[in-house]
Structures are given as C-alpha cells and as structure tokens.
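Undergrad: Sequence below, structure please.
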Amino acid sequence: MIWPAVAILGFVTLQRLTELPVARANTKRLLAHGGHEVAPGHYPAIVALHATWLAALWVQAPGKAVHLLFLALFILLQAFRVWTLRTLGPRWTTRIIVVPGESLVARGPYRFVRHPNYLLVIGEIAVLPLVFGLWRTALIFLLLNAAILTIRIRAENRALRG
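TA: The predicted structure follows:
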C-alpha cells in the first residue's frame, strides 16, 4: 500500500517547504540588523543533499511497509524539531548568520547540547528511511550529511568564537 508512505513523505515535504520562507525571512531580518553570513560556499551542498534525500525517499518508499518503532522515533524527532526551532525563534535560519553583539542561545535544548539542530537533522536523515526499511539509503545519506556537517560545524564554531 502506498498511502502510508505518501502521507508521511507529504508531511515532511510540506514541513520543509513551509520552513523555507521562515528561514529566508529570519535571514533577511538578521542581515538587516547588522548580521553577516559566514561560509556560504557549502550551503548549496546542504540544499542538494536534503533535496536528493527527500527525492530518493519519494522514489523508494511508496509501497514499502512502515516500521512503527522507527515511525515513533521519527515522531519524537519532530517534537525535538519544534522545541529547537521555537527556542531559536527569529534567530533560526538555514544559513550561518552572525549578528555582532548577540549572545548565544543558552535555553531549551541549547542548555544541554551546543548544536541540537544538527543532531536533529542527523536523526531525521537516518530514521526516516528506516521507517520504510531503507537502511542503505539511511547509511548513504548519513555519510554524505556527516561530510557536509563537518564543514558546516567547523565554520559555525569559528564564527561563534569571533
């Protein structure tokens, strides 16, 4: 049956498409308040990775059985997503934007982990394919994401140190 996969992937696709305008608006506002983007060169690779991951799932998942344990884990990750994005509020963006004089967010999940959003993305990239039993897809995109996040986290850490 293809409907469970279509419903799940439809939700994730709609979620991502509704987040993009929010991220753009936040980026624009942060830049207008004196912020500057750091290390934009890797950003197209991030966009390509996420688009390809989602496209691969749309091609491979319909008709696959849904593994309820992984679906439950993915739902928990979505709660973590909401918590992380709400904590950042208007400071959340898909780019690395530094506003001089702003202090780091130190509440919500940021009390416990320096980069909770990246942990979330790692989890989502691994778990959503596993919902459909696509362990090879999970592994491939987990490795590709690790390579890109290595670059991104280093750039972000350098920028945050000043």
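
Undergrad: going forward, measure contacts and count neighbours with C-alpha atoms only.
TA: OK.

Undergrad: Okay, strands next: where are they in the protein?
TA: 36-37, 97-98 (DSSP state E).

Undergrad: Just give the nearest non-adjacent residue to Ala5, would you?
TA: Pro62 (5.1 Å; Cα to Cα, 6 or more residues apart in numbering).

Undergrad: To compare with the earlier structure, here is another sequence to fold:
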Amino acid sequence: MTEHLTWYAILVFAVAAERAAELLVALRNARWSLARGGVESGGGHYPAMVALHTGLLAGCLFEAALGERPFIPALGWPMLGALLGAQALRWWCVRALGRQWNTRVIVVPGLPLATGGPYGWIRHPNYVAVVAEGIALPLVHTAWVTALVFTVLNALLLSVRIRCEEAALSAGAPTGGGRAPADVRP
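TA: The predicted model follows:
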C-alpha cells in the first residue's frame, strides 16, 4: 500500500501544479478583461471556492494516508481515466474561451457568448470537469469520504456560482451574454 500511496501523492501534487498553472492563466486573463472594461461579479463566493478546492487536495492525501485507504485497481484505474478526461475537458474549455477564461466571474461588456469547442454542446462544460474531478481524484485511492463531502459542498457552491455567472453574462452583452467567466474552479 505504501508504494501506491506514494504514486497517489505524486498524482495529487501534479493536480495541484495544474491548478497553479490555471491560476497563472486566470491572472493574466483577468488583467486583460479588466483592461477592456470587464466587470467582476460574485467575488464573495470566490474564497469559499478556493477553500473547497484546496480542501479537496488535502482531503485526498489525508484520507488515503490516515484512513489507510487501499488502492483498488478495479476502481482506481477507471477513476484515473476519468480524472485525465476531466483535465482534457478543462483545458479544452480554457482554449475555447481564450483570453476570456478566468477563475473569477469577469464579463467584458459586448463580447459574444462563446459557442465553440465544448460550449457548442453544453452551457457550462468546465463545471462538468470540476464535478468529475471532485469524484475521480479521491476515488483513485478509495478516499470516498473526501469524494462525498466535496461533491455535496461543490453542488451547493455551484448552485450559487452558476446563478451568479448567468446573471453576469445576461447583463454583460447586448446580445444576451458574453462568456468571460470561466465556468471554473480555482
């Protein structure tokens, strides 16, 4: 179990590094959006998002180690595949939104609603990636309590986030929305 736990810790740290890369992209894009008259909405729930997503990473490590959770190949390998799929979907979203992608809800007035990439199929595809990641990452190493707690808290947070984002989008563009917010997680 120790060898599997070491590999799992490396995986969790890799996800943390990916998130750091996201934050760098988001910071650059926030500056771009604000320089073009972008307006931020929903800043009040952003610290809760940061705390929840940081808690997911910590919870994965602590539950797997302290709870002596086993690596079960029949569960772990499919969850790793789902995690990788979620990462691919997230970066597809980042690419589709380009400079408008952000971890905050920032709308640049007048920009059209994104309809390319995954946004041509679903309204909030990055949230699909967030939900999948929040289930898959913990379950790679059977951290089911972390998966359950994150999923419930994330559902509550996303209900606030999506309402905030939809209101900002509908107020931000003359044609009913410009997709500047990222459908994101920090």
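
Undergrad: Compute the number of surrounding residues for Trp121 of structure 2.
TA: Neighbour count for Trp121 of structure 2, taken as other Cα atoms under 10 Å: 10.

Undergrad: That one matches what in structure 1?
TA: Using TM-score structural alignment, the equivalent of Trp121 of structure 2 in structure 1 is Phe112.

Undergrad: that older thread, please identify the deepest-packed of the strands of structure 1.
TA: strand 97-98 (a mean of 23; mean count of other Cα atoms under 10 Å).

Undergrad: what does that strand correspond to over in structure 2?
TA: Strand 97-98 of structure 1 maps onto residues 106-107 of structure 2, going by TM-score structural alignment.

Undergrad: With structure 1 overlaid, how far apart is the matching stretch on average?
TA: Taken against structure 1, stretch 106-107 of structure 2 registers an average deviation of 0.6 Å after superposition, with mean Cα distance after the TM-score superposition for structure 1.

Undergrad: ok now that stretch, how far from the chain's centre?
TA: 17 Å (Cα atoms, centre = their mean, to the nearest Å).

Undergrad: Ok, stretch 2-15 of structure 1 next?
TA: 17 Å.

Undergrad: for it, which positions count as buried?
TA: 4-6, 8-9, 13 (16 or more other Cα atoms under 10 Å).

Undergrad: Save these as TSV, and put in distance to Arg107 of structure 1 too.
TA: Compiled in TSV, the buried residues of stretch 2-15 of structure 1 are given as follows (distance: Cα to Cα, whole Å):
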residue	distance to Arg107 of structure 1
Pro4	36
Ala5	35
Val6	36
Ile8	30
Leu9	31
Thr13	28
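
Undergrad: ok, back up a step: distance of the residue nearest to Ala5 of structure 1 from Leu9 of structure 1?
TA: Pro62 of structure 1 sits at a distance of 9 Å from Leu9 of structure 1 (criterion: Cα to Cα, to the nearest Å).

Undergrad: So which residues of structure 1 form helices?
TA: 3-32, 43-60, 68-88, 116-131, 135-161 (DSSP state H).

Undergrad: residues contacting the spatially most central residue of structure 1?
TA: For structure 1, the residue nearest the mean C-alpha position is Val121 (4.0 Å; Cα atoms, centre = their mean). Contacts for Val121 of structure 1 (Cα atoms under 8 Å, 6 or more residues apart in numbering) come out as none.

Undergrad: In CSV: the strands of structure 1, plus distance to Leu68 of structure 1.
TA: Formatted as CSV, those follow (distance: least, Cα to Cα, whole Å):
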stretch, distance to Leu68 of structure 1
strand 36-37, 40
strand 97-98, 38
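
Undergrad: nearest to Glu156 of structure 1, of those?
TA: Glu156 of structure 1 lies closest, by Cα to Cα, to one member of these: strand 97-98, at 8.9 Å.

Undergrad: so how far is Arg16 of structure 1 from the residue nearest to the centre of structure 1?
TA: From Val121 of structure 1 over to Arg16 of structure 1 (counting by Cα to Cα), the distance is 12 Å.

Undergrad: before we move on, what about Glu102 of structure 1?
TA: 27 Å.

Undergrad: neighbour count winner among the two?
TA: Arg16 (14 against 8).
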